[in-house]
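Novice: Sharing a sequence plus its predicted fold:
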Amino acid sequence: MYAEYFGLQQEPFSIAPDPRFLFMSERHREALAHLLYGVRGGGGFVLLTGEIGAGKTTICRCFLEQLPEPCRVAYIFNPKLTVGDLLRSICHEFQIEVKAPGPGPATIKDHLDPLNDHLLRSHAKGLRNVLVIDEAQNLSPHVLEQLRLLTNLETNEHKLLQIILIGQPELRGLVARPELEQLAQRIVARYHLDALTPAETRQYIQHRLDVAGLKGPLPFSDAAIQRVHALTAGVPRRINLLCDRALLGTYATGQARVERATVDKAAQEVFDTPTKGPTETGPSPLRERALYLGLGAAAGAVLVAGAAWAWWQGQQPVAAPATPVASLAPESSAAAAQTPANAPAAEPPAPPPPKASPTPEAPAATPGLPPASALIASADAAWAELSTLWGTPLSGAAPCDQAPRQGVQCYRTQRMTLHGLRQLDRPAVLALQLPDRSRGRVLLTAMSADAAWLQAGGQRWQLPLTQLADAWDGSYETLWRLPPGLRARVADARQTAAATWVGERIAALQAKGTVPSSAAQLTARVQAFQRSQGIDAEGVAGPITLMQLNLASGVDEPRLSAPRS
């Protein structure tokens, strides 16, 4: 609603986990380092706690993407379970078959024995097994004690299972209870994720606005930012809610930037926080502006502004802005996307990157998993169907060898997560095992907060993410578009003719005026970009980094946005 008014390409403070807006503060990086250290420690428990909205999910997503290669992960995000439920979930996540020897349901021992065998076989192959439990503050002491017993599964030298507990601050008090003393002694690393400092709050706001396309000065006064930190206590999710509403209120009243009074009013709306001090009354700035916006193609802008004013009327009336009303009236539909009139002029920006092509209309989706007969049996056939979404059909044998000649490259992994699907945000081939044990491939073409859309042979299915997680084995195959001019596989774009392109894209995203002129400068810029995306900051511009660069800079690739209802 307000993005064009502030010269933005999109709204910057959505609470959806968009990887383009990922901000890693120093304490976020420290938390991630503790998790990675704990995993490399070879057993026991790792504890990560933090307030609601502090960024624990962000850390977990980054952690899962940076696990060492020989790791298998079981991820449990609904820990309100009995001991039996927990063991069933763990065996299911590790794809361990459990058989009950008698006519009744499988017992705890029926789960523990094959789990132990699985861990021993994995250890013999040099593989590590990691169990991640989110929202772990909901675990009962009885279930936590069973988890401690799982860490007794060991060889003479190594624990066979690493357990990571992620939860809210009360998790620290839970594991400190006297009856869980043995568990507490097995915690090899722990970290409490504090909220952002006032300086980091400013950096966070600046970062999200920059990613959203801000070219001019920060549209928040110093007093407004200080008030944002005071009202949110530096919690990122609360910052998003408050700043989004404050920008809307600023747009609704025709002001050029967010002031402290606007933040107070926004807080009253989203946090039920009372405002202090009288507010001066005056004429409705949007009603006056509507006189200028009511002509020709700008009529649509009146409806949008009216909606914003309807929201803002729920607050106390505000004074008209100091900027003359006439100066805020756009002269054409294009003018609405410019920086507010009283903002200082910025240097001319680089030409915007191309936007992703819209996904063509598709047939209606059928609820539930696809039948076995609809699954794609051949890997080559799956690549061929996936490649049509990129407009570069790959057919026949060895499709990934053909791909670079058509400007795309294949990417494969066997340990993708639901978080990873969201972060890479691109259609992909997933391998499924259906309840009848039949196996095959489908295309993931869209995702929402709680559902996925699958495709195979022109047919489509919609199902909850929980159902997808049950059937999906973690394999993931996708394509990504190569930098312009490259027609060979890329392992590190810094070593190719695309190095300049990479530098230009990152410079534009980081709002830096100059393109790096040396290899060292380019590596430093790549590392800064990787840190902003939660990628291991090695400075190598490999496939994951280039995929995220394509995503952040708007390279024309298909995405996973959910179909419109």
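Specialist: Looks like it came in fine. Numbering: from 1, shown residues only.
Novice: Going by C-alpha atoms from here, please, whenever you check contacts or count neighbours.
Specialist: Fine.
Novice: For Cys60, which non-adjacent residue is closest in space?
Specialist: Leu32 (7.9 Å; Cα to Cα, 6 or more residues apart in numbering).
Novice: Now that neighbour: which helix or strand?
Specialist: Per DSSP states H and E, Leu32 falls inside helix 26-40.
Novice: residue contacts, the residue nearest to Ala189 when sequence neighbours are not counted?
Specialist: Once flanking residues are discounted, Ala189 sits nearest to Val46: 4.9 Å by Cα to Cα, 6+ apart. Applying Cα atoms under 8 Å, 6 or more residues apart in numbering to Val46 gives the contacts Leu35, Gly38, Val39, Gln162, Ile163, Ile164, Leu165, Ile187, Val188, Ala189, Arg190.
Novice: What is the neighbour count of the spatially closest residue to Leu247 that is not a sequence neighbour?
Specialist: Distances taken as Cα to Cα, 6+ apart place Val258 nearest to Leu247, at 6.5 Å, with adjacent residues excluded. For Val258, the count of nearby residues is 23 (other Cα atoms under 10 Å).
Novice: For Val258, which residues are in contact?
Specialist: Neighbouring residues of Val258 by Cα under 8 Å, 6+ apart: Pro219, Phe220, Ser221, Ala224, Ala246, Leu247, Thr250.
Novice: Now which of the residues you listed would you call buried?
Specialist: Buried members of the contacts of Val258, scored by 16 or more other Cα atoms under 10 Å, are Pro219, Phe220, Ala224, Ala246, Leu247, Thr250.
Novice: Can you tell me the number of residues neighbouring the residue nearest to Gly50 when sequence neighbours are not counted?
Specialist: Spatial nearest neighbour of Gly50, chain neighbours left out: Leu193 (4.7 Å); criterion: Cα to Cα, 6+ apart. Counted with other Cα under 10 Å, residues neighbouring Leu193 total 20.
Novice: Second structure for comparison follows:
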Amino acid sequence: MLKLKQVLKGLGRPQSALAESLKLSAATIAQLINHGQWPRSLDSADLQGRIRAFLVESGANDSDIANAFEKVDPPYVNTAGPALNEEPSGEDEPMLLPKQTLKASTRKVFGMFRDPFDELQSAKDMWVSPDIRYVREAMYQVARHGGFLAIEGESGAGKSTLRRDLINRIQENNDPIIIIEPYVLASEDNDTKGKSLKSTHIAESMMAAVAPLERAKSSPEARFAQLHRVLKESHAAGYRHCLVIEEAHSLPIPTLKHLKRILELEIGFTKLVSIIMIGQPELGVKLSERNADVREVVQRCERVTLPAIEGGRLDEFLRFRFERAGKDLREIIDESGIQAVAARLSQTGRRGGRDESISLLHPLAIGNLVIAAMNLAAELGVPVVNADIVKGV
């Protein structure tokens, strides 16, 4: 690392202030200060002069300015004193990045014309692990044969992708299944926060999907009787019906309880509606067996969690995505970079009084981190993303 880091700390100036003064990204400055990696796209002598000017304006003495670019050993983690409390550079923080996009200059440097983590264009673009394959098949079987399924997963885990895949699969196979998707935009679990999704709204969505030309009855009782009738008629015509509720963690408890009534709509031994709920981990809290209000729902509902990608499959996932974009993975990122991505998106938390490793290796988080690393590598003139680049993001 450069002595410049200690000089800035002594002046009380953050690295971000230097980055702003030089009109460079904070990641570029972090790479320069922590690893002595100068941007290849800029003249080093000119950049040193601009940094010296910043130090002069900040009140640095002549000795510090003269020695700012000397390389020094970084402090060990068990070193006592101020080094333990220095400003975090963001190198080792496993925080998630906001949405990242490939810059035009990055596309040119790496010879890429398609973002490997962009919206999937077809089912062939979908990477399937054993865990994802199980959830995928569970959804399809519930849609075809009936059942009540709740899918829980973190934001960016691929829940919406699986929903789109289910609809696409049913269309491609010409399965006689009507998918019913209530409108859940801005849905909240109570009317104080926003607009809650009620059973009447779900019934209206079902009527619109199954019998779009039939005018709904005005009273709730007549409307539900009408819904039962049109479902029977649709079933007699050879159709099955699957209610898919996304953002299900925002469902109010009363609506969750009413889903049991919808599930009980039947003709003989045949259930007329199957239900798939898709939501974030908060859905699991609402469906807890200790929650007496929804006990009858929990007893009938199969719960499946969409886990993070296993660290050992990260290379497989990245290789698949870049191959779909027409690029060999090793032309983009080396083994040390992949290991750094896995380390960056892992953190330790406490659960049940014990330390536990928590993986954030979900497709969205992986994509954002790799794209940010590619942009930084292109900016610094580094041909392949490595561990230092990933740490510098």
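Specialist: Alright, I've got the coordinates. Quick caveat, the model's predicted, so the values are computed rather than measured.
Novice: Got a TM-score for the pair?
Specialist: The TM-score (TM-score structural alignment, normalised by the length of the second structure) is 0.62; 258 aligned residues with a Cα RMSD of 1.9 Å.
Novice: Contact partners for the corresponding residue of the first structure for His228 of the second structure?
Specialist: Counting by TM-score structural alignment, His228 of the second structure lines up with Asn116 in the first structure. Neighbour list for Asn116 of the first structure: Leu153 [criterion: Cα under 8 Å, 6+ apart].
Novice: ditto for Gly213 of the first structure
Specialist: Contact partners of Gly213 of the first structure, counting by Cα under 8 Å, 6+ apart, are Gly7, Leu8, Gln9, Gln10.
Novice: The same query, at a cut-off of 10 Å, please.
Specialist: Taking Cα atoms under 10 Å, 6 or more residues apart in numbering, we find Gly213 of the first structure in contact with 3, 6-12, 352, 508-509, 511, 553.
Novice: and which of the residues you listed is nearest Ala124 of the first structure?
Specialist: Closest approach between the contacts of Gly213 of the first structure and Ala124 of the first structure, by Cα to Cα: Ser553, at 43.8 Å.
Novice: ok, now how distant is the closest one from Ile506 of the first structure?
Specialist: Going from Ser553 of the first structure to Ile506 of the first structure by Cα to Cα, to the nearest Å gives 8 Å.
Novice: residues in contact with the counterpart of Asp222 of the first structure in the second structure?
Specialist: When the second structure is aligned by TM-score structural alignment, the residue opposite Asp222 of the first structure is Glu335. Contacts for Glu335 of the second structure (Cα under 10 Å, 6+ apart) come out as Asp315, Leu329, Val341, Val385, Asn386, Ala387.
Novice: re earlier: what residue of the second structure matches up with the residue nearest to Leu247 of the first structure?
Specialist: Match for Val258 of the first structure (TM-score structural alignment): Val385.
Novice: name the element Tyr411 of the first structure belongs to?
Specialist: Assigning secondary structure by DSSP H and E places Tyr411 of the first structure in strand 408-413.
Novice: Which residue numbers in the second structure does that strand align to?
Specialist: Going by TM-score structural alignment, strand 408-413 of the first structure sits over no part of the second structure.
Novice: Same check on stretch 151-161 of the first structure?
Specialist: Using TM-score structural alignment, stretch 151-161 of the first structure corresponds to residues 263-273 of the second structure.
Novice: In the stretch 101-250 of the first structure, mark out all the helices, start to finish.
Specialist: 108-124, 141-150, 170-175, 181-184, 198-211, 222-232, 236-252 (DSSP state H, counting those that start in this stretch).
Novice: neighbours around the residue nearest to Cys60 of the first structure, how many?
Specialist: That count, for Leu32 of the first structure with other Cα under 10 Å as the rule, works out to 25.
Novice: Tell me the counterpart of it in the second structure.
Specialist: Correspondence of Leu32 of the first structure to the second structure, assessed by TM-score structural alignment: Arg136.
Novice: and what of Ile544 of the first structure?
Specialist: Checking with TM-score structural alignment, Ile544 of the first structure has no match.
Novice: in terms of contact, does Ile544 of the first structure touch Arg481 like I think?
Specialist: No. Contact criterion Cα atoms under 10 Å: Ile544 of the first structure and Arg481 do not qualify, at 11.6 Å.
Novice: neighbour count winner among these two?
Specialist: Neighbours were counted for Ile544 of the first structure and for Arg481 using other Cα under 10 Å; Arg481 has more, 21 against 16.
Novice: Find the residue closest to the more buried one in space, skipping its chain neighbours.
Specialist: Val408 (4.4 Å).
Novice: From what I see, that neighbour and Leu479 are in contact.
Specialist: Yes. Using Cα under 10 Å, Val408 of the first structure is in contact with Leu479, at 6.4 Å.
Novice: out of the two, which sits in the busier spot?
Specialist: Between Val408 of the first structure and Leu479, counting by other Cα under 10 Å, Leu479 is the more crowded of the two (25 against 22).
Novice: And for Glu233 of the second structure, the neighbour number?
Specialist: Each residue near Glu233 of the second structure was counted by other Cα under 10 Å, and the total is 14.
Novice: Is it correct that it is in contact with Tyr239?
Specialist: Yes. The criterion here is Cα under 10 Å, and Glu233 of the second structure meets it with Tyr239 at 9.0 Å.
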